[in-house]
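A.B. asks: how would this look folded up:
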Amino acid sequence: MTVHYDGLQVEWLGYATVRLQSSDGTVVYVDPGRYGVLDDDARDEGPTSEASGASSGQWSDGDLVCVSHAHHYDPEGIRRVASEDATVLVYDAVHHSETDRDVTPVHDLPFDTRRVNTEANVVVDGVIVHPIEAYNHADGPHTRPDGTPIHPEGFGCGFLLDIEGTRVYFPGDTDVLDGFGELNVDVLLPPIGGTYTMDREGAADLAELLTPDLVVPVHYDTFEEIEADADAFAADVAGRGVPVALDDST
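C.D. replies: Sure thing, here's the model as predicted:
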């Protein structure tokens, strides 16, 4: 699904993977990969790039790749979307030891890879990247059997991206947190699947709080635990006077 907002292309590719393209051609990916969301796309064509290990077809077009936390750290996904001279921004806490998957350590990625935290903005190819806190409340519903949050504070982040003056907010895997309402957002990309993140009701409340010009929900229907009624979400958000776009294939 691709939607357009003021010269910006917004494409949800499945799970948490989002592709953004500015009017000047700058391409940003957020949390690319996991669960095969990049495996079957027709754009995955062409010979392999020797430097990155990625296809040299249209997938290898990312100027900037942002990774929010260890659950979404997928080196193969990064390689498939990043151009050879891409910059990869990875949240500070992401470490290969934080996953039971066999993944390349962050410091071994074949790109200009930089660590980010919520203390400072980063500018890459004219895109201003502001990492935002993202976590589950310790006393909320998104906890493990032992009572610890699935995404504890400091484990990951969301991203507020300023792309040619359009402010795109990708909250990441999080509950709705105090302070979110202070953000100035044009395009909101909230998770709606629940279980590990805010559910569709919480995401609708966040949309009403932020009053963006466009909402594109993500992080739902990839597997059973995050199935969501996207049509009900869209009706809820639209009923609050906020435009919303859905992937018609879900």
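
A.B. asks: contacts and neighbour counts: CA atoms only from here.
C.D. replies: Will do.

A.B. asks: hmm, who's touching stretch 182-196?
C.D. replies: Contacting residues not belonging to stretch 182-196 are listed as 16, 136, 141-143, 150-151, 166-174, 197-203, 207, 210-221, 225-228 [CA atoms under 8 Å, 6 or more residues apart in numbering].

A.B. asks: Dead centre of this structure: give me the residue that sits there.
C.D. replies: residue 30 (4.2 Å; CA atoms, centre = their mean).

A.B. asks: mind listing what that residue touches?
C.D. replies: Contacts here follow CA under 8 Å, 6+ apart; on that basis residue 30 touches 16, 17, 18, 19, 65, 66, 67, 68.

A.B. asks: which ones among the contacts of stretch 182-196 are found in helices?
C.D. replies: Using DSSP state H, 200, 201, 202, 203, 207, 210 are the members of the contacts of stretch 182-196 that sit in helices.

A.B. asks: What strand or helix carries the closest residue to the second one other than its chain neighbours?
C.D. replies: Yep, that's residue 201 we're talking about. For residue 201, ignoring the flanking residues on the chain, the nearest one in space by CA to CA, 6 or more residues apart in numbering is residue 233 at 7.2 Å. Take DSSP states H and E as the rule and residue 233 turns out to sit in helix 230-239.

A.B. asks: coming back round to it: looking at the contacts of stretch 182-196, which are in strands?
C.D. replies: Counting by DSSP state E, these place 166, 167, 168, 169, 170, 214, 215 in strands.

A.B. asks: one more to line up against the first:
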Amino acid sequence: MVIVEWHGHACVSIKKSNDYTIVFDPHDGVSIGLPRPNVKGDLILVTHDHFDHNAVDIVKKESSRVFKEFHGEALIDDVKIEGIKTYHDKFQGRRRGINTVYVVEVEGYRIAHLGDLGHKLSDELIDKLRNIDLLIIPVGGTYTIGPDEAWDIITEVQPNNVLPIHYWVKGLNLPLFPIDDFLVYVKKYHVVRLDTRSFKLGEYEKSIIIPRI
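C.D. replies: Model (predicted):
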């Protein structure tokens, strides 16, 4: 059993059945106006070194393994990781730097976290992500792809399920679009609004999953 939990903004944790936990893009809470992530990671993956994504000390244990902007492949504690270099903007990083797309394989599931992706995907990356089990994708615009661009990527990749991230919620002090600005584009997917922060991977099919923050 794999449990996915959203901790606000771009911070997402993936917990395996043995409680081994992967944390993506931790924030410190106070800097962006949200509660601090209440999770500790055995493996911490940072897509890019910006303040709202790299608060490693908040989620780190003494034994944690940390990968920042890792590009390549690795096998860590039975978790297969691939980090793929992308950009935080539409100008090959000249404005906001690089970004990493992480693809991890956990207990038979393939999960992709797109970080602060700022541009359309290459055909090669679309093929790599096609039919992935869970696509974690920014939808809030301003610093990343916007709602319409996010939907275009989803249409191309055809993931089984989608977890939107990096959008405006109450308290967030960043100028992002709210989730409803993305949902107007959604077709042929169920929209599932949860009463909790977490869900079990495999519980939904062809769904846009929106946890409560």
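
A.B. asks: TM between them?
C.D. replies: TM-score for the superposed pair, counting by TM-score structural alignment, normalised by the length of structure 2: 0.77. Supporting figures: 188 aligned residues with a CA RMSD of 2.5 Å.

A.B. asks: ok, back up a step: can you tell me which residue in structure 2 aligns to the residue nearest to the centre of structure 1?
C.D. replies: Matched by TM-score structural alignment, residue 30 of structure 1 corresponds to residue 24 in structure 2.

A.B. asks: just to revisit the earlier point, residues making contact with the helix holding residue 233 of structure 1?
C.D. replies: Residues contacting helix 230-239 of structure 1 (CA under 8 Å, 6+ apart): 200, 201, 204, 207, 208, 217, 243, 244, 245, 246.

A.B. asks: which residue in structure 2 lines up with the residue nearest to residue 201 of structure 1?
C.D. replies: For residue 233 of structure 1, the aligned position in structure 2 is residue 182, judged by TM-score structural alignment.

A.B. asks: give me the number of residues near that match?
C.D. replies: Using other CA atoms under 10 Å, residue 182 of structure 2 has 21 neighbouring residues.

A.B. asks: Helix, strand, or coil at the residue nearest to residue 209 of structure 1 when sequence neighbours are not counted?
C.D. replies: Sequence neighbours aside, residue 181 is the residue nearest to residue 209 of structure 1 in space, at 5.8 Å (criterion: CA to CA, 6+ apart). Under DSSP: H, G, I helix; E, B strand; the rest coil, residue 181 of structure 1 falls in the helix class.

A.B. asks: Test my guess that residue 90 of structure 2 contacts residue 116.
C.D. replies: No: at 11.6 Å, residue 90 of structure 2 does not count as touching residue 116 under the criterion of CA atoms under 8 Å.

A.B. asks: Who has more neighbours out of those two?
C.D. replies: The neighbour comparison of residue 90 of structure 2 against residue 116 (other CA under 10 Å) goes to residue 116, with 31 against 16.

A.B. asks: mind listing what the more buried one touches?
C.D. replies: 47, 48, 87, 88, 99, 138, 143, 144, 145.

A.B. asks: Most neighbours among these, which one is it?
C.D. replies: In terms of neighbours by other CA under 10 Å, the contacts of residue 116 of structure 2 top out with residue 47 at 32 neighbours.

A.B. asks: Return the residue of structure 1 aligned against it.
C.D. replies: Under the alignment (TM-score structural alignment), residue 47 of structure 2 pairs with residue 68 in structure 1.

A.B. asks: And residue 131 of structure 1, what's its match in structure 2?
C.D. replies: Residue pairing (TM-score structural alignment): residue 131 of structure 1 is matched to residue 83 of structure 2.

A.B. asks: So that match versus residue 173 of structure 2, what's the distance?
C.D. replies: Distance of residue 83 of structure 2 to residue 173 of structure 2, computed by CA to CA, to the nearest Å: 29 Å.

A.B. asks: returning to that earlier point: which two of the contacts of residue 30 of structure 1 have the greatest separation?
C.D. replies: Greatest spatial distance in the contacts of residue 30 of structure 1: 19 and 68, 14.4 Å, computed using CA to CA.

A.B. asks: So what would you say the end-to-end distance of stretch 128-142 of structure 2 is?
C.D. replies: Terminal-residue distance, stretch 128-142 of structure 2 (CA to CA): 26 Å.

A.B. asks: If you count neighbours, what's buried in that stretch?
C.D. replies: Neighbour-count burial for stretch 128-142 of structure 2, counted by 16 or more other CA atoms under 10 Å, picks out 129-141.

A.B. asks: Those in helices, which ones?
C.D. replies: With DSSP H as the criterion, helices contain residue 129 from among those.

A.B. asks: mind putting the buried residues of stretch 128-142 of structure 2 in TSV, distance to residue 62 of structure 2 included?
C.D. replies: Listed next are those as TSV, based on distance: CA to CA, whole Å:
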residue	distance to residue 62 of structure 2
129	33
130	36
131	36
132	32
133	31
134	29
135	29
136	27
137	29
138	30
139	33
140	34
141	35
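
A.B. asks: Closest to residue 59 of structure 2 out of the buried residues of stretch 128-142 of structure 2?
C.D. replies: Comparing these against residue 59 of structure 2 with CA to CA places residue 136 closest, at 19.4 Å.

A.B. asks: That closest one pairs with which position in structure 1?
C.D. replies: Using TM-score structural alignment, the partner of residue 136 of structure 2 in structure 1 is residue 189.

A.B. asks: So its match versus residue 243 of structure 1, what's the distance?
C.D. replies: 12 Å.

A.B. asks: Need the residues touching each of the two.
C.D. replies: residue 215.

A.B. asks: Translate residue 110 of structure 2 into the numbering of structure 1.
C.D. replies: By TM-score structural alignment, residue 110 of structure 2 lines up with residue 167 in structure 1.

A.B. asks: can you pull the contacts of its match?
C.D. replies: 160, 161, 184, 185, 186, 187.

A.B. asks: if you set the cut-off to 6 Å instead, what comes out?
C.D. replies: Going by CA atoms under 6 Å, 6 or more residues apart in numbering, residue 167 of structure 1 touches 161, 185, 186.
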